[in-house]
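Asks: okay, structure incoming, though there's no sequence with it:
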């Protein structure tokens, strides 16, 4: 189980000071185990702040969030984070980047080799195991990021606009590959994005945030069948959802 529950969460930067800024207000959410969830909203609505709290990078001002009933406080390997910027280690090969977490935990060389083989293949980098990050494209480096997080075997995968810097074609390919990996593992995923089409294509549930202070304005349940294919982006159902969400964000 890896269910996240957010209960009456509010966050104010500089609470108690004259310059206090409330970025999240009374957030209540239940993200079911094994689900793929997207969070969308205008810039400054608190999407990334909420995600970083799920990662345990800092605590809310009021309220709480839990993972399987345990209060989230501080970071641990149950929650893995993928950022928009590359986080690969330039002094490590692809394979060594992927096995970094297990190696820190004391995995044997045999275990490391198995992990490297499995996750390098899962993220589509077979044949590039011994390459250095400087030899890879932006999309390939992002695959390394994702492989490294998955190799650490988290229960929850938190992704903060991971494909935002990629070109359109690479982005679509990465979205499809991410869904393949998610289908094989069924980790709970929380995915922040500005891209409505990306959110609809990936998610079971889309949380629409209002402008600052961020509140849950709407929750869209996406009933598109799985596995998702790129031709679904042109269907009436897909475009209807996109128009509905776009209207919400505009107003």
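Replies: That came through fine. Quantities reported herein were computed from a predicted structural model and do not represent experimental measurements. Numbering: from 1, shown residues only.
Asks: CA atoms for contacts and neighbours, from now on please.
Replies: OK.
Asks: ranges for the helices of the stretch 1-150 of the chain?
Replies: Under the criterion DSSP state H, counting those that start in this stretch, helices of the stretch 1-150 of the chain are mapped to 47-54, 94-98, 100-104, 109-122, 138-151.
Asks: residue 238 is nearest to which of those helices?
Replies: Among the helices of the stretch 1-150 of the chain, helix 47-54 comes nearest to residue 238, with 23.0 Å by C-alpha to C-alpha.
Asks: ok, structure two:
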């Protein structure tokens, strides 16, 4: 989700999404790490998870607010409760992210996209913050779709769209591709997700062990992780959120789509989403 918090700046209220701003760390000592950043801060090369002191080197006029974890948890709880009015098949993966299985409510909408736009609009009306929504047939692709252009967007990434939408992206944007893995891939002259997808997986395993195979599968849109709702976890039995066979057409996937989205209850957040909601 994309949060908004206003702050006093020269006597006026300012939406920190519109200025270089971060959440995290101590304002006086400038210790800690960046927990979230505004789109304007991202343009300075500021990254979530980096030390606050580095962020200020990149942007000396950066605005920083401390995190308000109590507020985040409260907004997170309210959002999840709201999403459960649509379906109990929701897997919350962080304070601001969750996956939603569309299968059980497919008959209520003409398409997953229609459902995503309705939910997105109702979230804004009810809570005052925006969400990005990514839609696909598995959690991986829904997650990747949620990271496309933001804020307040709905994106699809169906299997037949992977080559066009995902392969041109830098390999660093692939889910689970961390700094050390990316450094090794770049030494192998693998710089895009598409180049990774077309690399011999045995070569990747040689350099990255089993993680190399995982990254190769992800680059090809392969993922079979299931949405684990609270009910599913309690039973210890998985109700599949992915389809029993690969789906090649968007129209064939309507009744088995995974939503993924993310939330920012009144704080600056990079909008991500999948019909992960958060």
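Replies: Alright, I've got the coordinates. Keep in mind the model is a prediction, meaning the values are calculated, not measured.
Asks: quick TM-score on the pair, please.
Replies: In this superposition the chains share a TM-score of 0.28, using TM-score structural alignment, normalised by the length of structure 1; 123 aligned residues with a C-alpha RMSD of 6.2 Å.
Asks: in TSV, list the helices of the stretch 1-150 of structure 1 along with distance to residue 67 of structure 1 and mean neighbour count.
Replies: Output for the helices of the stretch 1-150 of structure 1, formatted as TSV (distance: least, C-alpha to C-alpha, whole Å; neighbours: other C-alpha atoms under 10 Å):
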stretch	distance to residue 67 of structure 1	mean neighbour count
helix 47-54	9	22
helix 94-98	25	26
helix 100-104	21	16
helix 109-122	25	17
helix 138-151	18	24
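Asks: can I get those in CSV with distance to residue 237 of structure 1?
Replies: Listed next are the helices of the stretch 1-150 of structure 1 as CSV, based on distance: least, C-alpha to C-alpha, whole Å:
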stretch, distance to residue 237 of structure 1
helix 47-54, 26
helix 94-98, 38
helix 100-104, 41
helix 109-122, 30
helix 138-151, 29
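Asks: out of those helices, nearest to residue 181 of structure 1?
Replies: helix 109-122 (6.7 Å).
Asks: contacts for that closest one next, please.
Replies: 94-96, 98-99, 102-103, 126, 129, 144, 147-148, 150-151, 181 (C-alpha atoms under 8 Å, 6 or more residues apart in numbering).
Asks: what about the helices in the stretch 51-200 of structure 2?
Replies: Going by DSSP H, counting those that start in this stretch, the stretch 51-200 of structure 2 shows helices at 52-58, 69-83, 112-127, 139-146, 179-187, 193-197.
Asks: and of the ones you listed, who's closest to residue 98 of structure 2?
Replies: Closest among the helices of the stretch 51-200 of structure 2, once you apply C-alpha to C-alpha, is helix 69-83, at 8.3 Å.
Asks: quick one: that closest one to helix 112-127, angle?
Replies: 130 degrees (axes from the mean of the first three to the mean of the last three C-alpha atoms, to 10 degrees).
Asks: so which residues of the stretch 1-150 of structure 1 form strands?
Replies: 4-13, 21-31, 36-40, 62-67, 70-71, 79-82 (DSSP state E, counting those that start in this stretch).
Asks: mind putting those strands in JSON lines, mean neighbour count included?
Replies: Shown next, in JSON lines, are the strands of the stretch 1-150 of structure 1 (neighbours: other C-alpha atoms under 10 Å):
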{"stretch": "strand 4-13", "mean neighbour count": "19"}
{"stretch": "strand 21-31", "mean neighbour count": "18"}
{"stretch": "strand 36-40", "mean neighbour count": "25"}
{"stretch": "strand 62-67", "mean neighbour count": "19"}
{"stretch": "strand 70-71", "mean neighbour count": "12"}
{"stretch": "strand 79-82", "mean neighbour count": "22"}
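Asks: take these and write them to TSV, including distance to residue 220 of structure 1.
Replies: Below are those laid out as TSV (distance: least, C-alpha to C-alpha, whole Å):
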stretch	distance to residue 220 of structure 1
strand 4-13	17
strand 21-31	13
strand 36-40	10
strand 62-67	21
strand 70-71	26
strand 79-82	24
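Asks: nearest to residue 246 of structure 1, of those strands?
Replies: Smallest distance to residue 246 of structure 1 across the strands of the stretch 1-150 of structure 1 (C-alpha to C-alpha): 10.3 Å, for strand 36-40.
Asks: which helices and strands does the closest one pack with?
Replies: Secondary-structure packing of strand 36-40 of structure 1 (3 or more C-alpha pairs under 8 Å, 6 or more residues apart in numbering; DSSP states H and E): strand 188-192, helix 196-202, strand 205-209.
Asks: now the first one: buried residues?
Replies: To tie it back to what came earlier, the one meant is strand 188-192 of structure 1. For strand 188-192 of structure 1, burial by neighbour count (16 or more other C-alpha atoms under 10 Å) applies to 188-192.
Asks: looking at structure 1, which helix is longest?
Replies: For structure 1, the helix that runs over the most residues, judged by DSSP state H, is helix 168-185.
Asks: got the angle for that one vs helix 138-151?
Replies: 20 degrees.
Asks: residue 117 of structure 2 contacts residue 135, doesn't it?
Replies: No: using C-alpha atoms under 8 Å, residue 117 of structure 2 makes no contact with residue 135, being 11.2 Å away.
Asks: ok, these two, which is more surrounded?
Replies: residue 135 (33 against 17; other C-alpha atoms under 10 Å).
Asks: distance-wise, check that one relative to residue 195 of structure 2.
Replies: Going from residue 135 of structure 2 to residue 195 of structure 2 by C-alpha to C-alpha, to the nearest Å gives 24 Å.
Asks: got it, and residue 73 of structure 2?
Replies: 40 Å.
Asks: and the one helix or strand residue 215 of structure 2 maps to, which residues are buried?
Replies: Take DSSP states H and E as the rule and residue 215 of structure 2 turns out to sit in helix 210-219. Using 16+ other C-alpha under 10 Å as the test for burial, helix 210-219 of structure 2 gives 211-216, 218-219.
Asks: with stretch 195-207 of structure 2 instead?
Replies: By 16+ other C-alpha under 10 Å, the buried positions in stretch 195-207 of structure 2 come out as 195-197, 201, 204-205.
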